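# Test case, fold it:
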Amino acid sequence: MEKLEEIIDVLDQMKNIIRFVHLGDIPENDLEIDLWAELDLASADVYGILTRYSDVESSRKVKREEIDFLVSVRLKNLNDLSAKINLEDYPHMEINFLIISYTIKILERYYKLINEGNIN
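Sure, this is the predicted structure:
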């Protein structure tokens, strides 16, 4: 249970970071625009889920489909698009990519812990 509470603390911190981090201006090239748009969508999806995580019990309201969508669609799209451009040229997008992709991975790990019988 202690591990889950620590993860909830981290997720709460990520929620605050996501709320205040600036995505930056819309780039001019197609691939960069696609990544910018995907970051915007993923950020909204992740933030929406994080607003429901205040404790172990409330986090059970998140459906498996939501987490699966974040991992199989949003994270995959972010990884695919970021591999095609040099993120270092876009510092706002780079920090957003790191924050969002990391948060999705934490959400996935947390969801597995609470739904695989590792807690009561």
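# going forward, measure contacts between C-alpha atoms and count neighbours the same way
OK.
# Who are the packing partners of the helix or strand containing residue 79?
Residue 79 belongs to helix 76-82 when assigned by DSSP states H and E. For helix 76-82, the elements it packs on are helix 30-50, judged by 3 or more CA pairs under 8 Å, 6 or more residues apart in numbering; DSSP states H and E.
# neighbours of residue 18, just the number please.
Residues contacting residue 18 under the criterion other CA atoms under 10 Å number 20.
# you'd agree it is up against residue 99?
Yes. Contact criterion CA atoms under 8 Å: residue 18 and residue 99 qualify, at 7.4 Å.
# Going by neighbour count, which residues in the helix holding residue 79 are buried?
77, 78, 81, 82 (16 or more other CA atoms under 10 Å).
# how close does residue 110 get to residue 13?
Distance of residue 110 to residue 13, computed by CA to CA, to the nearest Å: 15 Å.
# Following up with a second sequence; could you model it the same way so I can compare the two?
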Amino acid sequence: MHRDLSREQFERIGAGQLTTPDGLTYSRRTTKTARRVCDQRIGAGSPLVIYFWAAGQVDYVDGVDAQRRWQEVRTAVTQHPRVGGDVVYTAGIWVDGDGRELVVLTGHC
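Take a look at the predicted model:
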């Protein structure tokens, strides 16, 4: 499932919190996570959120759609964003109160 959360969640995600369409609230735990860790989390079923401040975008993707979208953006994930050029993402792991994890990609240009 893919859902645009920009209207509901744009301000909250910038402050380190996000409520997903299923009503779970996640908080930022890490902001610089390696691609291999994201591979593991998304492969195990963690949802994916793509946050791109400059475009006002917050997209939530889960299930098979999360795995597909992750493969599309995986090569653009870096731990050291560079200025200028193509959009790159830093990855973070966010958790809810019960320890469920969510992968959040933050876009940089």
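# What would you report as the TM-score here?
Between these two chains, after superposing, the TM-score reads 0.31 (TM-score structural alignment, normalised by the length of the second structure); 52 aligned residues with a CA RMSD of 3.8 Å.
# Counting residues, name the longest helix you see in the second structure.
Ranked by residue count and defined by DSSP state H, the top helix of the second structure is helix 63-73.
# residues of it that come out buried?
Of the residues in helix 63-73 of the second structure, those buried (16+ other CA under 10 Å) are 63, 66, 67, 69, 70.
# list the helices and strands the helix or strand following that helix packs on?
For helix 63-73 of the second structure, the succeeding helix or strand toward the C-terminus, using DSSP H and E, is strand 88-96. Identification of packing neighbours for strand 88-96 of the second structure by 3+ CA pairs under 8 Å, 6+ apart yields strand 25-28, strand 101-108.
# let's see 10 Å
Where contact means 3 or more CA pairs under 10 Å, 6 or more residues apart in numbering; DSSP states H and E, strand 88-96 of the second structure is packed against strand 17-19, strand 25-28, helix 35-43, strand 48-52, strand 101-108.
# Output the ones you listed as a markdown table; include the columns mean neighbour count and distance to residue 94 of the second structure.
A markdown table is the format used below for those (neighbours: other CA atoms under 10 Å; distance: least, CA to CA, whole Å):
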| stretch | mean neighbour count | distance to residue 94 of the second structure |
| --- | --- | --- |
| strand 17-19 | 20 | 8 |
| strand 25-28 | 19 | 4 |
| helix 35-43 | 16 | 11 |
| strand 48-52 | 25 | 10 |
| strand 101-108 | 24 | 5 |
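# would you turn these into a markdown table with distance to residue 95 of the second structure?
Shown next, in a markdown table, are those (distance: least, CA to CA, whole Å):
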| stretch | distance to residue 95 of the second structure |
| --- | --- |
| strand 17-19 | 10 |
| strand 25-28 | 5 |
| helix 35-43 | 12 |
| strand 48-52 | 12 |
| strand 101-108 | 5 |
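# do you know which of those lies nearest residue 88 of the second structure?
Residue 88 of the second structure lies closest to strand 101-108 among these, at 5.3 Å (CA to CA).
# tell me the angle the closest one makes with strand 88-96.
Per axes from the mean of the first three to the mean of the last three CA atoms, to 10 degrees, the angle that strand 101-108 of the second structure makes with strand 88-96 is 150 degrees.
# what's the angle from strand 101-108 of the second structure to helix 63-73?
Using the same axes, to 10 degrees: strand 101-108 of the second structure against helix 63-73 is 30 degrees.
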